[in-house]
Every structure is written in structure tokens, then in C-alpha cells.
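Engineer: what follows is a predicted structure for the sequence shown.
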Amino acid sequence: MDFLIPDWPAPVNIQARSTTRHGGVSAVPYTSFNLGDHVGDDPVAVATNRNELRTYLPAEPLWLKQVHGRGVVNADEAQGIPEADGSFSRQAGRICAVLTADCLPVLFCDRSGTVVAAAHAGWRGLADGVLEAAVEAMSVEPGEILAWLGPAIGPQAFEVGEDVREVFMAHDPVAASAFMPSAFSGAGKWLADIYLLARQRLARAGVTRVYGGEYCTHTDTERFFSYRRDGLTGRMASLVWLDPL
């Protein structure tokens, strides 16, 4: 199984991983390491894939029912499968996780290694403030937070309408720099840089130590699932936890 490991200066007790589509048992079109149990894949295959992932982890991840909102739950107290788009933890071995296939996964830790968080940021959640909610939930100085931007749809592939651009512009006119006119569909369509939008939102929240942001799930068909590209497809997981040293 392939993992992406964040290239960030996290403390030694912070562990983080992001899966690719390789290493599982799911059949086409979920080939092969699909971890999403809500996308139509064979439940047995999903369970097998999750069990394989579990062998690399100290505990079962806290899976979420993601709704493209801004809700962030305390993973140390959560029961079942909470409806939320982020979680945080101060407990060693408690794993915060989000599932994506074009949306942006963002992993967080503080420089002292006392708290971690994970957020699922599609454009709606990003615009609604899910990253700011995760930062607030961590309850540390934003300047002490490190953030890693995991694999998401890249700026040359993420075409959106004027309505999306207006939502971000209404929050902060600086967001204009994250949109370029699209050559694909003509007037009224824009190419959005979700990585830049995330960096802008994090900067306004006081988080300036931001890493990652070099992938494109849409164009890298070999490594990543992409909902925008394929429609019916699997989901990858991005996970972060405090290591029970």
C-alpha cells in the first residue's frame, strides 16, 4: 500500500499519512484501495481495505459522515460516526481522518505536539469556514499551528462558476487572485486554485506555517481517485494522530 507522508517540520510524536488508490481489493471503478463506504462499492471490499489500513495504525480512525459543512468534533469524546467535516484530538492514539476525492484534506498539528486535527474542505466547506473552525477547536495560538494541504484537484482542472467566485470574494477580495478565467467553457467560468484559497483562509486565521499543495487528483489518474474526473469512484483517507510513544 502506498502512503503520502507530509513533508512538514512536525514534532516527532506527530504521525500523519494520506492514502493513494493503490493496495486494496476493490474492483473497477473503485480500483483498488477505496476507503469510502458511501460510494456504492462492495461493503466487503471496503471493510477489507479498512482492515488493511488498520494494520498500519495504532487504533481505528474516527470516520465522519462528511456533509460539506464547517462542523468539527472532538475525536476524544465522539461516539459512532459523527456528522462533521473535521475532528481534533489531544489524546495519544486517537486518529483524526477525512475522506476525499478532489476536495482538499488539511491536516494540522501544533509545534509542541499536544493537539492534532483533520478537515475536509470542499469549496463549500472552505467558504463556510471549516479550516477556521478546526484552528479554533485546537485551542492553541494559530502561530504555533502547522498545516499540511493534502491531494486535491489542482488549479488547472477545477472549473467553477461565477457563483463560487462571488462567495469567496464576498468574504475576502484577496480571493480574486485564486481565480483565473477558464479557457474550457467560456464566459462565466473560472479555474479555482483551492490550495491558494486554503492558504488565504489559514493566513487570515493566523496560520502561516502551511505545507503541501503540490498534487492534482484530477490529472494524476495513476495515484488518485477523482470525483470530478470519473464520477463513480473511490475515496482516499488523510489521517493524523499523536503517537502513543
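Structural biologist: Thanks, I have it.
Engineer: can we go C-alpha only for contacts and neighbour counts from here?
Structural biologist: Noted.
Engineer: distance check, Ala121 against Asn49.
Structural biologist: 24 Å (Cα to Cα, to the nearest Å).
Engineer: of those two, who's got more company?
Structural biologist: Using other Cα atoms under 10 Å as the criterion, Ala121 and Asn49 rank with Ala121 on top: 30 against 20.
Engineer: count of residues packed around the residue nearest to that one when sequence neighbours are not counted?
Structural biologist: The shortest distance from Ala121 to any residue other than its chain neighbours is 4.9 Å, reached at Leu104 (Cα to Cα, 6 or more residues apart in numbering). Neighbourhood size, Leu104 [other Cα under 10 Å]: 28.
Engineer: so how far is Ala47 from Leu104?
Structural biologist: 24 Å.
Engineer: same check, this time on Thr100
Structural biologist: According to Cα to Cα, Thr100 and Ala47 sit 17 Å apart.
Engineer: higher neighbour count, these two?
Structural biologist: The residue with more neighbours, out of Thr100 and Ala47, is Thr100; 26 against 16, by other Cα under 10 Å.
Engineer: right, and that one touches Ala119 too?
Structural biologist: No - in this structure, Thr100 is not within contact of Ala119 by Cα atoms under 8 Å, at 10.2 Å.
Engineer: just checking, what packs against the strand or helix carrying Ala133?
Structural biologist: Element membership of Ala133 [criterion: DSSP states H and E] is helix 130-138. Under the contact criterion of 3 or more Cα pairs under 8 Å, 6 or more residues apart in numbering; DSSP states H and E, helix 130-138 touches strand 86-89, strand 116-121, helix 194-204.
Engineer: adding another structure so you can compare the two:
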Amino acid sequence: MRTTLLRSGSAIAAAMGIALAASAGTLFHDDFEDASLDSVWLLDHPQNGAGDGPPVWVHADGVLSQTNPKPGDPTYAVIEGDGWPESYGVVAKVRLDEWEDHDRSRAGVGMWLDDTDNFQGYTWLIHERLTDTNMEFLNDGRAWFGAEETFEVALGDWYWVKASIDAGTGDIMGKVWPAAAGDHDPSTTAEPADWMSTFAFGGFGGVRPPTSRAGLNGGAGTGGGFSTASFDDVFVYDGDGPDVLTAVDAAGKASTTWGVLKTR
């Protein structure tokens, strides 16, 4: 089952005259179980540098995979939202399928993607290596944030990759942790309490305009680099993180459920 919510939950609630539970923060969710992708996904967009042909996104068996090892830069599966708050986050399950250590090898999640700038934005990535100083933020086409963190990953294993951007404080934050193949709700997993990396995003390549577009970064190979990746259970959220989005009345009793997470 897929839940697609293209307006801020708080905006919808205000329009309906109801309150939201504090943990209710899911703006968008896709588990890729439907036979075809929702029209909210944009898989073909302009790039700065061409690879060996365009990205090849394949939707099959409940996952979305980017299968061209050198797809060009940037390569995003873009979620075209509508009316999201400026501060939001993205979390998705990511699996590296093929990899060669190289600056152009990468996979992760992006925010504030700009359709006037080849859909570049801020992105939190597994980058360059699998075992050492391999987690890093990038302001696409402008600047790496530096101060790389280390989290060992293995080909064929799933990981939750999570990033959040706060327009009020000017901070961008990221973390990563292991996922089981059967995990579909990040709130039920052993998510680390602390962010792995936190930066003032304006200090690296300048401030990008907030947008209601997020995405899955599926690689950046051009002349060098070689990587492919798969994605599942993608959430865009506000507040403290993704959860079942439930409208509640003044007494705090659940009255309407707008979205549910998939179960298997």
C-alpha cells in the first residue's frame, strides 16, 4: 500500500479544523508495491554531466532501482510534492547493488531539489568508499561539506538513510543505520538517537531556495565511478519524523486515519 500526501499535514488539519497528534508527520510515503509508479515521481530530468546514457530506473518486485552504473550527474528519482513546509526530512531504505570506490560512486537522499538548477539540492550520501569516511553531505554542483563520517556498509545489505533540513536554524542533519529486508517502518527500528552529521547548510556553496521536492540519489558516474542502488519505503516527513498520519479530535481520540504503513 502506498500513502501519498502532497500537502503539509498541519495545513490540511488547519483547513479541517482539527488537531494533529504530535508524532504525526508523514507528508509522503511510497513502498513501491503498486503495479506502477505514482505520477508524483519524476525519473527523467536535466543533468550537468552525461554518463553512459541516461539513468535507468527500474520499478519491480516492490523496490525502485537505478541500474545504469554511470548514469550522469545528478541522478535523482524526484518526488514532486506540493505545499510542504520549508523544514522537512527524508528517510529511505537504501541497498548498494554494484560499487567501485570513486568520487562519482554514491547513493542517498536529497532535499530542496531545484527544478531551475537541473534538480540539484542538498543530499546526504554514502559516498566514494564503503568502509571509511564514506558518509557526507553535498550541495549538488557547488560544494562538499567535508568532515566525512564513517559507517561501514556492504553490497546487498539494506540501510536506513535519513536526512533533515531546518529552515529556521539553518541546520542540515544526517544519519544511517542498518535495516533488515523485512523492515518497513523506521520508527520501529534501532534508529540512533543522535545525528551523525550536523552542519549549517549556508556555509557550503550558499543557500538554496526551499522547495517541495525531495529525491533518491541513484549515482553520479560520468567519466569515472561505477555504482547502482535500490530503494524501498521512502518517507518525507515534518516534525519529529515519519509516523502514521492520524487526525485527532480535541479529546485526543483518533477519528480519521489518512495513511497507513505497509505490512507484510
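Structural biologist: Arrived safely. Every value quoted in this text rests on a predicted model; they were computed, and no experiment measured them.
Engineer: can you calculate the TM-score here?
Structural biologist: Taking TM-score structural alignment, normalised by the length of structure 1 as the basis, the two superposed chains have a TM-score of 0.29; 121 aligned residues with a Cα RMSD of 6.0 Å.
Engineer: distance to Ala127 of structure 1 added to the helices and strands packed on helix 130-138 of structure 1, as JSON lines?
Structural biologist: JSON lines is the format used below for these (distance: least, Cα to Cα, whole Å):
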{"stretch": "strand 86-89", "distance to Ala127 of structure 1": "15"}
{"stretch": "strand 116-121", "distance to Ala127 of structure 1": "9"}
{"stretch": "helix 194-204", "distance to Ala127 of structure 1": "9"}
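Engineer: deepest of these, which one?
Structural biologist: Stretch with highest mean neighbour count among these: strand 116-121 (a mean of 32; mean count of other Cα atoms under 10 Å).
Engineer: got the buried residues for the helix holding Ala133 of structure 1?
Structural biologist: By 16 or more other Cα atoms under 10 Å, the buried positions in helix 130-138 of structure 1 come out as Val130, Leu131, Glu132, Ala133, Ala134, Val135, Ala137, Met138.
Engineer: next one: the third one from His120 of structure 1, what distance?
Structural biologist: Translated: Glu132 of structure 1. Glu132 of structure 1 sits 12 Å away from His120 of structure 1, going by Cα to Cα.
Engineer: other SSEs contacting the helix or strand harbouring Val98 of structure 1?
Structural biologist: Element membership for Val98 of structure 1 (DSSP H and E) is strand 96-100. Counting contacts by 3+ Cα pairs under 8 Å, 6+ apart, strand 96-100 of structure 1 packs against strand 86-89, strand 116-121, strand 236-242.
Engineer: skip ahead from it and say which helix or strand is next.
Structural biologist: Moving toward the C-terminus from strand 96-100 of structure 1, the next helix or strand (DSSP H and E) is strand 104-110.
Engineer: any idea of the angle that next one forms with strand 116-121?
Structural biologist: For strand 104-110 of structure 1 against strand 116-121, the angle by axes from the mean of the first three to the mean of the last three Cα atoms, to 10 degrees is 160 degrees.
Engineer: for strand 104-110 of structure 1, packing partners?
Structural biologist: For strand 104-110 of structure 1, the packing partners by 3+ Cα pairs under 8 Å, 6+ apart are strand 116-121, strand 145-149, strand 236-242.
Engineer: and of those strands, who's closest to Leu202 of structure 1?
Structural biologist: Of all those, it is strand 145-149 that lies closest to Leu202 of structure 1, at 8.6 Å by Cα to Cα.
Engineer: report the buried residues of the closest one.
Structural biologist: So strand 145-149 of structure 1, judged by 16+ other Cα under 10 Å, has buried residues Ile145, Leu146, Ala147, Trp148, Leu149.
Engineer: the third one contacts Pro105, doesn't it?
Structural biologist: So that's Ala147 of structure 1. No - contact criterion Cα under 8 Å: Ala147 of structure 1 and Pro105 do not qualify, at 10.2 Å.
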